[in-house]
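Undergrad: Below is the sequence, then the predicted model.
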Amino acid sequence: MIGIIQYGAGNIFSLTAALDRLGIEYGMISQESDFGQYDRYIIPGVGHAGAAMQKLEKTGLVPVIRKITKPVLGICVGMQLITAFSEEGNADLLNIIPIKTLKFKEENGLKIPHTGWNQVSLKEGDDLFKNIKNQAYFYFVHSYFIEHDNLYTLASTQYGVRFSASIKKDNFYGVQFHPEKSGLAGEQLLKNFAHLNA
């Protein structure tokens, strides 16, 4: 069962609605004692990465999150939180995956935030994207992006620059797009996460 880590960073209704629709069981985590009830975890989040990190630190859950050995999925700002640093607020983050979250540059007519559907190029072989075709479309809303890194990038997208649409290190995964708003491909990803080997 999935535990959704609650720390006050954004509306999770669309995520829980998608899990309900797919018949995926979940519950909420607000304190350390809640973690043992679940075999995988989602870190949601929308908005400002620096502010989200401050909220997460206030919960006292940061040391617990860093030690998790079961599958973890960060979504949008939740993905940014597992990187080392964000230019948004010049904030140090969880540093689980040692790459940076950077700001898109408004140049060459690029509209910020990057909003809407975009194609995702997959690195083959990871079960998070099982039964999802390469170049599938996912739904994005973000002004900051995670740098592309061959060691940690699971999937990439082009928007002015090539950036990480998904990252992975050990049991920690992140997706910049919103799977809960990404139609059949997004639903497949959530189902894949719910069945990853714990």
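TA: Arrived safely.
Undergrad: Going by C-alpha atoms from here, please, whenever you check contacts or count neighbours.
TA: OK.
Undergrad: For this protein, which segments count as helices?
TA: For the chain, the helices defined by DSSP state H cover 13-22, 49-59, 62-66, 77-81, 183-194.
Undergrad: between these, which one is nearest to residue 126?
TA: helix 183-194 (10.1 Å; Cα to Cα).
Undergrad: before we move on, back to that, out of the helices of the chain, which one sits most buried?
TA: helix 77-81 (a mean of 29; mean count of other Cα atoms under 10 Å).
Undergrad: That one packs against which elements?
TA: Secondary-structure packing of helix 77-81 (3 or more Cα pairs under 8 Å, 6 or more residues apart in numbering; DSSP states H and E): helix 49-59, strand 72-75, strand 172-175.
Undergrad: One more to weigh against that first structure:
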Amino acid sequence: MEIAVVDYKGGNVQSVLFALERLGAVPTLTCDPEVLNKADKVLFPGEGEAASAMAALREAGLDQVLPSLRQPFLGICLGMQLLGQHSEENDTTLLGLLPFHVRRFVPDAQHKVPHMGWNNLQALQSPLFAGLTEQDHVYFVHSYYAPVGEYTIAQAAHPAPFSAAVQHANFYGVQFHTEKSGAVGTRILSNFLEL
């Protein structure tokens, strides 16, 4: 199986590569459209800020390539957010693959921003979560979120519910870091490779 990891000079790529290698995969880090198109699975990890990430994608021509992919595609953290229409983070136009608008968390006395740490998943609705329960926890680090909508396949709360995972057609996204979520994250990555 050929697995491509999108290289747009964003952060967090190495830990995703290591997580895939622990599953026995041999991923290719690439921004080459031909390699991305030929891959059986594509992963799109992201850390950082939406406007800079979108600028890097546009510079590499990936803003045109990624939406055209037809194989299973998994966006992780910022990689999930970039699948949406627009982000409040620096008023950024995103890839437009899913109909959500990314919003900033509003802090209160009990809920700080960023939302950082372990949180459980709720309302699981996808083979991506096969073998998991709503008692399972994953690791989040984010200040922005996608609201719950028809595209939501898992939720978490901080304090109100938000999309912990999304899907439209072959495009999946998880707001949390699979590669930092221990056995649960490993199971999700393994389930993705089996889609």
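TA: Nice, I can see it. Computed from a predicted structure; not experimentally measured.
Undergrad: Now the TM-score, please.
TA: Overlay of the two chains. TM-score (TM-score structural alignment, normalised by the length of the second structure): 0.95; 194 aligned residues with a Cα RMSD of 1.1 Å.
Undergrad: that older thread, could you dump the helices of the first structure to a markdown table with distance to residue 104 of the first structure?
TA: Listed next are the helices of the first structure as a markdown table, based on distance: least, Cα to Cα, whole Å:
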| stretch | distance to residue 104 of the first structure |
| --- | --- |
| helix 13-22 | 26 |
| helix 49-59 | 14 |
| helix 62-66 | 27 |
| helix 77-81 | 14 |
| helix 183-194 | 24 |
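Undergrad: Tell me which residue is most central in the second structure.
TA: What sits nearest the mean C-alpha location of the second structure, by Cα atoms, centre = their mean, is residue 76, with 2.2 Å.
Undergrad: quick one, what contacts it?
TA: 43-46, 173-178 (Cα atoms under 8 Å, 6 or more residues apart in numbering).
Undergrad: The nearest residue to it once chain neighbours are set aside: neighbouring residues, count only.
TA: Leaving out its chain neighbours, the residue that sits closest to residue 76 of the second structure by Cα to Cα, 6 or more residues apart in numbering is residue 45, at 4.6 Å. By other Cα atoms under 10 Å, 29 other residues sit near residue 45 of the second structure.
Undergrad: What residue in the first structure is paired with residue 45 of the second structure?
TA: Matched across to the first structure, residue 45 of the second structure falls on residue 44, judged by TM-score structural alignment.
Undergrad: which residue of the first structure sits farthest from its center?
TA: Distance to the chain centre peaks in the first structure at residue 108, reaching 27.7 Å (criterion: Cα atoms, centre = their mean).
Undergrad: Show me what residue 28 of the first structure aligns to in the second structure.
TA: Using TM-score structural alignment, the equivalent of residue 28 of the first structure in the second structure is residue 29.
Undergrad: Spatially nearest residue to that match (excluding sequence neighbours)?
TA: In space, residue 29 of the second structure is closest to residue 5, 4.8 Å off (Cα to Cα, 6+ apart).
Undergrad: doesn't residue 46 make contact with the one you found?
TA: No. Using Cα atoms under 8 Å as the test, residue 5 of the second structure is too far from residue 46 to be in contact (10.6 Å).
Undergrad: got the contact list for residue 25 of the first structure?
TA: Residues in contact with residue 25 of the first structure (Cα under 8 Å, 6+ apart) are 1-2, 19.
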